[in-house]
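S.K.: heads up, no residue letters with this:
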């Protein structure tokens, strides 16, 4: 199949712009709990403050008045740079109430990145999370000589925090805010989101109010069993990411409670305290949950029992996928018995660990291993895998509840068409596809025949489900002329918790090689379980460089992972030699994007000598 369209499910005519997603909810349910807010310096297990939809609107309106009083004009860009927190939500919506354009900046961004965004977007006012973020923003304004209306912090700061800004707007009439709120229509630019740039320099994507409203109403209509009143979620993705903001809007519009967390270490205890019904995660989180369960079983000398439990979960997941709702009735007696046993021993405890109320998880921002997806389905925690980009206002395709197919990223979202080009590239057209990039030069090759070029390779099955095959720019052509897409091998190897990233190399070489970047935390935990003291405290270089790990025991374990990955591929697509590396992959060194995707070209260039050694060093391991 070359093209598939999912029909539109929602009528947008009742919405002036994205603020109406909130205001329609406010008019019908002002007393509904919209947010749970953690008090400052309290444990996540302590009671969270509850904020109603009405209270949220009051806070948004008050801050919008402050923005207007500060001199912000309709259409002015407002930058927000902060960790994920409740005040991000207030600032985002308040800027829209004031008819501004929101420019999110990742809170981990370095000074040159901050400066570049401020200059390119011509930002007029900035809101920072902390004083440190404010300093970065103020320096950025100074570096490019941009006149601005101040940098205001969410944290307390004398005469320069959000409380001071709200006080400044105390005399602005409600009617003036309402006039501002209604100035922008569906085709006005709502936000300029800078792409994370795994293969190129960041580009400012112009996302309209129509993109947001269309996505929220259509996705909400397609996922009514997931996005529902009475449900709740925890957002711990960066709020600068369009997926997090889209998730927040769909929850606001549909009556789901929202809690925010910025520190990943707080997530597990927060799950027990808040008991979410829905979570958005990246595959790495699921890998670590599985690995932690295996480690806990091993410590109790139940490693072999857990291995059987894991295989049973995958088997049940595969059977459930084939039979959907009838699985529990039609499964073989032996499988039902094993699952019941392991549910008492393991599965129920894992479900309790994540709060005990999860209807499902949504996985994105990376390929999800098929067996990992089946494993979680077998636990009773189905994983909905989806796919999208900044330029598609997050979700482009997604599996639907009751019709999950592991290994697929699902069908196009309602109101969306996906086409596969003659070259195998995924093309997209529809309600979520952005208006274009801010710089005209960036649009030159971005569209073809009215479709956005995603840069990803994929195929559609007869039911319109999309399967991804990697990035079009990441293909490798060996010396023998064989064209290989590295994403398949890389995804298989990255499915092991010991591996943070895997990079296939071999352009112009006689065979394929691999750079395997270890996950320090997982390696330390593995070494402690195995009693290998010298690997518990592996030293990571702090200058962004990589070091080679030559421990025979670790090479043996990862070697089995590589061998298993190779076994699932044609001989010409197999990696013959690999090297284990350890590196500081924090964003400050430019090796990863703010969403922790590896910048392949940057990393392989920095590791060039390791690549060369794969083809010259006889000691390299297979």
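M.R.: All right, it came through fine. Just so it is clear, the structure is predicted and the values come from calculations on it, not from any experiment. Residues are numbered from 1 along each chain as shown.
S.K.: can we go C-alpha only for contacts and neighbour counts from here?
M.R.: OK.
S.K.: For the strand or helix carrying residue 310, which outside residues touch it?
M.R.: Following DSSP states H and E, one finds residue 310 within helix 303-323. Contacts with helix 303-323, where a contact means Cα atoms under 8 Å, 6 or more residues apart in numbering, come from 294-295, 297, 326-328, 330-331, 335, 338-339, 342, 346, 371-372, 374-379, 403-405.
S.K.: Tell me which of those fall in strands.
M.R.: Among those, no residue falls in strands (DSSP state E).
S.K.: What's the ChimeraX line that selects buried ones from the residues you listed?
M.R.: The buried residues among the contacts of helix 303-323 can be selected in ChimeraX (16 or more other Cα atoms under 10 Å) with this line:
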select :294,295,297,327,335,339,342,346,371,372,374,375,376,377,378,379,404,405
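S.K.: hang on, residue 79 in a strand?
M.R.: Yes. Counting by DSSP: H, G, I helix; E, B strand; the rest coil, residue 79 falls inside a strand.
S.K.: Is it in contact with residue 119, as I believe?
M.R.: No. Using Cα atoms under 8 Å as the test, residue 79 is too far from residue 119 to be in contact (11.1 Å).
S.K.: before we go on, here's another structure to hold up against the first:
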């Protein structure tokens, strides 16, 4: 059993609760710009309106008064179901000012999921983003058997809306709001966040004010090069995700401007105007940026040159990592010449594509391919990879500026101890680890010796950097008795932007097989680039199932990807046969979570026919 601890940098007890993070900022920098909000009328000349810290606090107080006037009591739960937007931040903080507990619900959730959360968290009032989400909440309340419920919408002119709520609270005194704001302590529950449910039914994680405060203060102290008053970011992750809310609080407490975007397709067009210094992304975003650059080069008949440029960036990124521990290392003359040429030809343009001001990218939510990380570092956009869960209030470990190791998720966050059990399970204890689940029966196997059991497998290097090795529940034991963790192979295959998910199978079978699930949008883009017009054969089935793809041109590309993945691992861990599938990847199909993680067991069960086909000697042979 091994463990590593990073000591606290800032003691959380300097604050009463999470609202003090905002109030301290109000005291020191009231006129500093806290948010940039898209103008509702779509103005061309000035599309983004700026909101100062003092203006935000004024709006928060006004909305908190409305909550109080509506009868919301201290400790009661308020649900928020909305896409990512400024009003989400406003309602979240106002609920805390009123002494309430916030229950986020993904805007894509089905009525049954909404009803289960409303019932489990004892919710009787809610904020919706749109009329459609208000309707979903209403039906959720009805299905949960909650007869007394109140719903307000963020969209104006939808009755009742937030303006109506503010009007209702005008008679509430500031002193009443301040009294409510100070009721919660660091031990009080701030929010109940429901897990994504990739391996089991969603569970309500009780996250305290102390969890948020401890994480915000210590993450900011550890990442001073990133979290700075002169910086800004765009949040386009779902606000129902604890990482997005933790990021927002960290920025708000430290003066980083925040802009919100609900549609990820709007992010790239907005980068030139907003010029963020820091972005939190998922690996798939980075894959698509790299793939788009490759496609653009190919259209200009520069494909071979781009491949050399890509290899050069990876080599330069590897040198940058080496320099962190060996300042005497030097680039060869040939590498310096190639880098100078490709920086002018490609890398500078890529940096401009993301706004031209980015200092760092942070990648989370899924494994990041080491070479992809090195590529972005090589072009001047270093990626900080981290790891965390809902139950750890987002970051549990992270690489640090000046000490980034591609393929690793870094060292424990300040105030955190990470331990590996004898079986290799990652165990966590510290300032961000939650208080437990709302259903106490879920806590029975969640902790051991005071440590939270993550269910992930990992290993440390000599300085405590953690590398993840898969999930305990996902290991495969073949007929020959070989135990294999599928995560590594799956990660290599998923590095191809054409592939949304890869699943290794083979439990009790004589060899390992694979299910390769394509990304419909990327396949369409690929077909356009290749001049393929008969892509209609790749239509997504409407019945929620999957369809096998046998297009020879596409299979040829996937064969290359699977072959490259196999070449990186031991022969006994390689996939010998696979099938290529296409399916609806929206949450309504129930094989992915709201954060687009694959529900592995459910997908395999639905794809049982294709698994059997692999072992009936008809899968694609490697």
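M.R.: In hand now; what should we look at? All of these numbers come straight from a predicted model, not from anything done at the bench.
S.K.: coming back round to it: settle it for me: which of residue 79 and residue 119 of the first structure has more neighbours?
M.R.: Taking other Cα atoms under 10 Å, residue 79 of the first structure and residue 119 do not tie; residue 79 has more neighbours (29 against 17).
S.K.: Quick check: the gap between the more buried one and residue 154 of the first structure.
M.R.: 13 Å (Cα to Cα, to the nearest Å).
S.K.: any shared contact partners between the two?
M.R.: By Cα under 8 Å, 6+ apart, the residues touching both residue 79 of the first structure and residue 154 are residue 127.
S.K.: what helix or strand is the residue sitting nearest the centre point of the second structure on?
M.R.: In the second structure, the residue lying closest to the centroid (Cα atoms, centre = their mean) is residue 365, at 4.4 Å. When elements are defined using DSSP H and E, residue 365 of the second structure is found to belong to no helix and no strand.
S.K.: wait, what's in contact with the residue nearest to it when sequence neighbours are not counted?
M.R.: Residue nearest to residue 365 of the second structure in three dimensions, not counting chain neighbours: residue 282, with 6.1 Å by Cα to Cα, 6 or more residues apart in numbering. Residue 282 of the second structure makes contact with 363, 364, 365, 366 under the criterion Cα under 8 Å, 6+ apart.
S.K.: Which residue in the first structure occupies the aligned position of residue 282 of the second structure?
M.R.: Aligning on TM-score structural alignment places residue 282 of the second structure opposite residue 282 in the first structure.
S.K.: residue contacts, the residue nearest to the centre of the second structure?
M.R.: 282, 387, 388.
S.K.: 10 Å instead?
M.R.: 243, 281-283, 385-389, 394, 595-597 (Cα atoms under 10 Å, 6 or more residues apart in numbering).
S.K.: ok, of those, which one's closest to residue 486 of the second structure?
M.R.: residue 597 (15.3 Å; Cα to Cα).
S.K.: my guess is that closest one meets residue 591, correct?
M.R.: Yes. Under the criterion of Cα atoms under 10 Å, residue 597 of the second structure makes contact with residue 591 at 8.4 Å.
S.K.: neighbour-wise, which of these two wins?
M.R.: Counted by other Cα under 10 Å, residue 597 of the second structure and residue 591 do not tie: residue 591 has more neighbours, with 23 against 18.
S.K.: how near is that one to residue 524 of the second structure?
M.R.: For residue 591 of the second structure, the distance to residue 524 of the second structure - Cα to Cα - is 21 Å.
S.K.: Likewise for residue 364 of the second structure?
M.R.: Counting by Cα to Cα, the gap from residue 364 of the second structure to residue 524 of the second structure is 26 Å.
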